[in-house]
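Novice: Fold the following.
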Amino acid sequence: MKKILPLLLIVLFSCSVHSQLNRTFMGKDIQYIEKNLKMKANKVQNLDNGLSRVIFIKEKDLGSSTIAKGEGTLDPMTTPPVSKKEYYTFILDNEGKVIRTDYQKEYEKK
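Specialist: As a prediction, the model looks like this:
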């Protein structure tokens, strides 16, 4: 049971961002999304049947942090600095309303 609980928590938290996007933006237009995310769309792609894909990319540089190994160590261990990218993807119908959402994030070592 102790091994399953952390895995279950990870699955629940990863799905929570996606479900929050669905609740917040389903049926809304692009202006509403830009206002709430406080950024402009990075990519707009036209798909078949009048649908379009709008992607918002949020980048953040995460510096290195010290890993605590206890007191009295000679050389501290640090994590490498990384760049975090979050992709918010929205599929819009021919009226410009959101019909599907997606969320992905990736980390890139500097």
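
Novice: going forward, measure contacts and count neighbours with C-alpha atoms only.
Specialist: Noted.

Novice: contact partners of whichever helix or strand L5 is part of?
Specialist: Using DSSP states H and E, L5 sits in helix 4-25. Identification of contacts with helix 4-25 by C-alpha atoms under 8 Å, 6 or more residues apart in numbering yields 32-33, 98, 100-103.

Novice: ditto for stretch 31-39
Specialist: Against stretch 31-39 from outside (C-alpha under 8 Å, 6+ apart): 25, 40-41, 56.

Novice: If we use 7 Å, what do you get?
Specialist: 25, 40 (C-alpha atoms under 7 Å, 6 or more residues apart in numbering).

Novice: Determine how far it lies from the middle of the whole chain.
Specialist: On the basis of C-alpha atoms, centre = their mean, to the nearest Å, stretch 31-39 sits 15 Å off its chain's mean C-alpha point.

Novice: Would you do the same for the sequence below? I want to compare the two.
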Amino acid sequence: MNTMNRILVLLVILLFAAGCSMQAKLNRDFKGEHLEEATKAFSDIPAAKIPMNNGHTKHIYTKEERLTGTTINQGTKTLDPIHSPSVTKVEQFIFIVDENGLIISTQYESSYKRL
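Specialist: A predicted model of the protein is given here:
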């Protein structure tokens, strides 16, 4: 079980590193642009539109991808192979849009659900 904890810690670190780079990309590519630019870029991903109290609108694009389990190679001298579990990766691209249709804020969230 100790090895499984190490694998989970490694996945969390990789997730955090990937999340930071994706957030920077979203800010660079979409902040200050019209919502149509994000709609074009995420046209194949389902979207939700949530009105906010301050008149802005939150647009959330959610992408799900199933990642199958795999055997982790530890070399030829190990006794038991380690198998990573199958998971579903959920990515959310969140845009806060003002009344004029300009993106004023971006956010990226990623999580994994065990199957």
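
Novice: Need the TM-score from the superposition.
Specialist: Scored against TM-score structural alignment, normalised by the length of structure 1, the superposed chains reach a TM-score of 0.80; 102 aligned residues with a C-alpha RMSD of 2.2 Å.

Novice: ok, back up a step: corresponding residues in structure 2 for the helix or strand following the helix holding L5 of structure 1?
Specialist: Where DSSP H and E defines the elements, the next helix or strand beyond helix 4-25 of structure 1 is helix 30-37. Aligned by TM-score structural alignment, helix 30-37 of structure 1 falls on residues 35-42 of structure 2.

Novice: out of the contacts of helix 4-25 of structure 1, which are buried?
Specialist: Among the contacts of helix 4-25 of structure 1, those scoring as buried are 33, 98, 100-101, 103 (criterion: 16 or more other C-alpha atoms under 10 Å).

Novice: Please render these as a markdown table that adds secondary structure and distance to F13 of structure 1 to the earlier fields.
Specialist: Putting those into a markdown table (DSSP: H, G, I helix; E, B strand; the rest coil; distance: C-alpha to C-alpha, whole Å) gives the following:
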| residue | secondary structure | distance to F13 of structure 1 |
| --- | --- | --- |
| I33 | helix | 22 |
| V98 | strand | 23 |
| R100 | strand | 19 |
| T101 | strand | 16 |
| Y103 | strand | 12 |
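
Novice: In CSV: these, plus distance to D75 of structure 1.
Specialist: Below are those laid out as CSV (distance: C-alpha to C-alpha, whole Å):
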residue, distance to D75 of structure 1
I33, 47
V98, 52
R100, 49
T101, 45
Y103, 38
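
Novice: and which of those is nearest D61 of structure 1?
Specialist: Y103 (18.7 Å; C-alpha to C-alpha).

Novice: measure the residue lying closest to the closest one once chain neighbours are set aside to F56 of structure 1 for me?
Specialist: Excluding its sequence neighbours, the residue lying closest to Y103 of structure 1 (C-alpha to C-alpha, 6 or more residues apart in numbering) is Y88, at 4.9 Å. Distance, Y88 of structure 1 to F56 of structure 1, using C-alpha to C-alpha, to the nearest Å: 5 Å.
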